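Q: structure for the following, please:
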Amino acid sequence: MATSKADLVKLAETDVKSALQPEQYGPVVSSPPFVFVDGTFNTRDLGLVPESPMRANYAFRSGAVSNLTDNGKAVLTGKLGVKRIFDLRSPEERSRMPDPVIDGVENTWIQSSSPDSKPDLDTFIAGEGEAGYENMYLEVIEIYSESWKAILEHVRDRPDDPFLVHCTAGRDRTGIFSGLLLALAGASEDAIVTDWQLTRIGTEPVRAMLLEFAKKGTNASSDDQPGFYNLVSLRKSCWQAFVKGVEKKYGGFENFVMDKLGFSQDDLAKIKKNLTSA
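A: Next comes the predicted model:
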């Protein structure tokens, strides 16, 4: 049974300094919009996010899939019907934790145009970290543009082939693309932010590992280093700052898709249709 939107948002807005207990997050991550796939975490169906206009059982997102069990593979290919996995990680991340080879599933990875920069924690100190998030996410949307293009081509050309997008945490790179998909499908800002913030719950089973990953990725000496707390939080104001940055730089997500990625109006119409109706 799906948890109500109000309860999901309340749990997702729990201060990141406070660990969620298994009895709090366990029932949530095993019911819609989350999907339990053994060996993954933060896995969910974008069509089941509260108030999502996207159709269910088509676009999935998750954290790393390198630890998929045989049962998890069976769920992925059977229950979910996933035909293609898009990996948004760096070469170094992939070498440490390679994606599994699964019969009937196509693995796609396209190297970003440049390596991810280390986030500058100083830019996350002011307010809730809005400036840091805007800078970080605008870089990500730019350097992963070839990956975004490939996934949108899949949506345009293969509406009958469910797919899954992941990075390491299924948080930032995957979260940006999920927000882009939801926006193209016509989702409200509230629905998009809800999906983005649900990662606070979905990553809790691997909390310690991801905090360590974030420290290494920023050279933070401790959890208390100024800016780090804002970086590892997921607040609505930070997503809004990113969206404003996209509007200022590209004229919004749709213009980004057409002007930066090269899709036509007809392509965009087909993508929207395939995201919202079978």
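Q: C-alpha from now on. contacts and neighbour counts both.
A: Noted.
Q: in stretch 105-113, what's buried?
A: Buried residues in stretch 105-113, counted by 16 or more other C-alpha atoms under 10 Å: 105, 109-110, 112.
Q: check stretch 181-198 too.
A: Residues of stretch 181-198 classed as buried by neighbour count (16+ other C-alpha under 10 Å): 181-187, 189, 191-198.
Q: stretch 197-216 now?
A: Within stretch 197-216, the residues that count as buried by 16+ other C-alpha under 10 Å are 197-205, 207, 210, 214-215.
Q: got the contact list for it?
A: 8-9, 11-13, 16, 19-20, 22, 25, 29, 34, 41-43, 63, 169-171, 221-223, 232-236 (C-alpha atoms under 8 Å, 6 or more residues apart in numbering).
Q: quick one, helices of this structure?
A: In the chain, the helices defined using DSSP state H lie at 5-12, 22-29, 70-74, 91-96, 130-143, 145-157, 173-185, 189-197, 199-202, 207-218, 228-231, 236-250, 253-255, 265-276.
Q: distance from the longest one to the middle of the chain?
A: Just to be clear, that refers to helix 236-250. Its chain's C-alpha centre and that of helix 236-250 lie 16 Å apart, by C-alpha atoms, centre = their mean, to the nearest Å.
Q: what residues does that helix touch?
A: Residues outside helix 236-250 that contact it (C-alpha under 8 Å, 6+ apart) are 128-131, 133-135, 137-138, 193, 197, 252-253, 256, 259.
Q: swap in 7 Å and give it another go.
A: The contact list for helix 236-250, computed with C-alpha atoms under 7 Å, 6 or more residues apart in numbering, reads 129-130, 133-134, 137-138, 193, 252-253, 256.
Q: to check against the first, give me the structure of this:
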Amino acid sequence: MTVTNIRNDKGENLVGILNKKDTNQLILIVHGEQGHKDCLYQVALAEKLPFSTFRFDLHGNGDSEGKPGYSHIAQDTEDIHAIAQHFESLGYEIYAIIGHGRGSLSGLKYATSCDKPLSHYVNIAAPYLDGKPAKKSEIAFKPDFFDWKVYQKGKLVTVKMRQEEVDVYNSWDSSHVIRMPKTTCVLTVHGLNDETVPTYHAASYANAISNHTLKLLPEADHTFTNQHEQLIDTIVSHFEQHTNDAYQKALNMGQHVSVTIPRWIDIPGVKNFRDIGGWPLKDGSGYIRERTVFRCGHLVDITEQGIQTLRRLNVIAAFDFRSDPEIERQGVMPDITGLTRYPSAMFTQADYSPAALATRWKGYFEGATGFPKVYAVILEKGAPQYRKIFIHLIENHSISSTKSIIVHCTAGKDRTGLFGMLLLGLCGVDDEIIANEYALSNLGYWEPNHELEKKAEMLNVTVDDMRMVMSAPYLAMKETIRQVKEKYGSIEGYVRDECKLTQEQVKKVKELMIVPIRFEERQLFRPKI
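A: Below you'll find the predicted structure:
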């Protein structure tokens, strides 16, 4: 290991440690707030990575020169540019950047502004800032300033910062990541117990970045206390996978490789909106056609901007699984020229009697083992509505068409999730992928605590009970699939027996929804999921 000093554009010395391995592929490791080059897991991570690494102190932090600033995201980005240019002049390839927290804000900006795209970017627990000044700072202010802790010269010191610094920080806009090069594989790692940066920030990055993988560590907080080994293993495994995958080898040989387009799409006013396409078939013979079927929560609150996005996606139909009591309470979507809403309620007014509701909700309260009981009822009552969607796809879409549809209920997770299971399973997607796709609703749909408290009080249950109801447990979908296969022999068996699709109609759905991959291209076409 070699201590290295590099001057930034202000003439300040940035101090870091070069850990040279038997490769000129270099990974830059950027620390977060109150951090430094040797903090948390960084030393152990540098040792375990098979690449050369350079971990360093940003200006004004650790052993580096300069004055720290709460709002210095842009200046920190310039530090990274200076370091990258230094090592590139020595013959290194800046292969990846690993950034934590606010340090990752600067790293991400570098990744979208550097001349040569990075191969990888690892985003650890970074906030997603929307460029809007905070209504009320969470920091305790004194009359003209607040105390901010910075690690300098081996200890935490107090630096006085003014409100203007906070305003500049909050004005940072993370939406630039939508311009992340599609050849840059981005991994976001976030702890589910992170109280500093809530998990929905990670979902925002997943929504915005096209070539993105999201890993959530259940027991981890913002600094990954007692979880450093798990974090390091997650990062190292990411690099190993991409090094070993056939598609990465094809990239190294200069061959063309398809890049996955964004699954999550931001539709203002709509929660949980995502593309059901893109998933590979279990046998490797193809993948699900993208930009044909979307799933989401209700469209009642969609904004004009959201409507314009639906027009660009060429959505011609929205199948609304909500029942009359839900519609009476929530309303209906606005009229959109060229888009037809198809009422597709599965439950009648009688199904909303106190006794019927109590039976259904009881299943949800039982958790992952109880959800399948509710889903069995939905599959029984919903078959005619699911059939309607399959027939619409057959009659109104083709492999040369750009038209698309939306399926939705209130949250876009239960009735909608079951249709997703049927469509993906019918086409031959692996059960594991189907269950994980269903569980993505844990990121796409949420309700604020005051709403959960209101519902909990109304139903005489706890808030934790309501959180369970609003969740999408992976195990619940796995068990539902098992039960469907046990009863019907296969998911296709359900579609034939209950949705009354003929063999020819099933064939047409598959022809529409499956993009075939020639045998000789299968190992080069897409990364493994």
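Q: now the TM-score, please.
A: After superposition, the two chains reach a TM-score of 0.83 (TM-score structural alignment, normalised by the length of the first structure), with 267 aligned residues with a C-alpha RMSD of 3.2 Å.
Q: tell me the counterpart of Cys296 of the second structure in the first structure.
A: Matched by TM-score structural alignment, Cys296 of the second structure corresponds to Ser62 in the first structure.
Q: can you pull the contacts of its match?
A: If you count contacts by C-alpha under 7 Å, 6+ apart, Ser62 of the first structure has them with 41-44, 165-166, 170.
Q: ok, the residues you listed vs Glu153 of the first structure, which is closest?
A: Val165 (13.7 Å; C-alpha to C-alpha).
Q: counterpart of the closest one in the second structure?
A: Match for Val165 of the first structure (TM-score structural alignment): Val407.
Q: narrow the buried residues of stretch 105-113 of the first structure to those in strands?
A: With strands defined by DSSP state E, the entries of these inside them are Trp109.
Q: quick one on the thing from earlier: what's the farthest-apart pair in the buried residues of stretch 197-216 of the first structure?
A: Across these, no pair lies farther apart than Leu198 and Lys215, at 21.4 Å, counting by C-alpha to C-alpha.
Q: and Leu48 of the first structure, which of the helices of the first structure is closest to it?
A: Proximity of the helices of the first structure to Leu48 of the first structure was assessed by C-alpha to C-alpha; the nearest stretch is helix 189-197, lying at 9.8 Å.
Q: so which bit of the first structure is the helix or strand where Val168 of the second structure lies matched to?
A: Assigned by DSSP states H and E, Val168 of the second structure belongs to helix 163-170. Under TM-score structural alignment, helix 163-170 of the second structure corresponds to no residues of the first structure.
Q: mind listing what's buried along that helix?
A: 163, 166-170.
Q: any idea how far it is from the chain center?
A: Centroid separation between helix 163-170 of the second structure and its chain, computed with C-alpha atoms, centre = their mean, is 28 Å.
Q: ranges for the helices of the stretch 51-200 of the second structure?
A: Secondary structure of the stretch 51-200 of the second structure (DSSP state H, counting those that start in this stretch): helices at 73-89, 101-111, 163-170, 200-208.
Q: do you know which of these lies nearest Pro334 of the second structure?
A: Within these, the stretch nearest Pro334 of the second structure is helix 200-208; the backing value is 24.5 Å (C-alpha to C-alpha).
Q: any idea how far that closest one is from the chain center?
A: For helix 200-208 of the second structure, the distance to the chain centre is 5 Å (C-alpha atoms, centre = their mean).
Q: show me what secondary structure element comes after that helix.
A: Going down the chain from helix 200-208 of the second structure, the next helix or strand is strand 212-217, by DSSP H and E.
Q: residues making contact with that following strand?
A: By C-alpha under 7 Å, 6+ apart, the surrounding residues in contact with strand 212-217 of the second structure are 185-192, 206.
Q: again, but for stretch 322-341 of the second structure
A: Outside of stretch 322-341 of the second structure, the residues within contact range by C-alpha under 7 Å, 6+ apart are 299-300, 315-320, 345-348, 409-410.
Q: thank you, goodbye.
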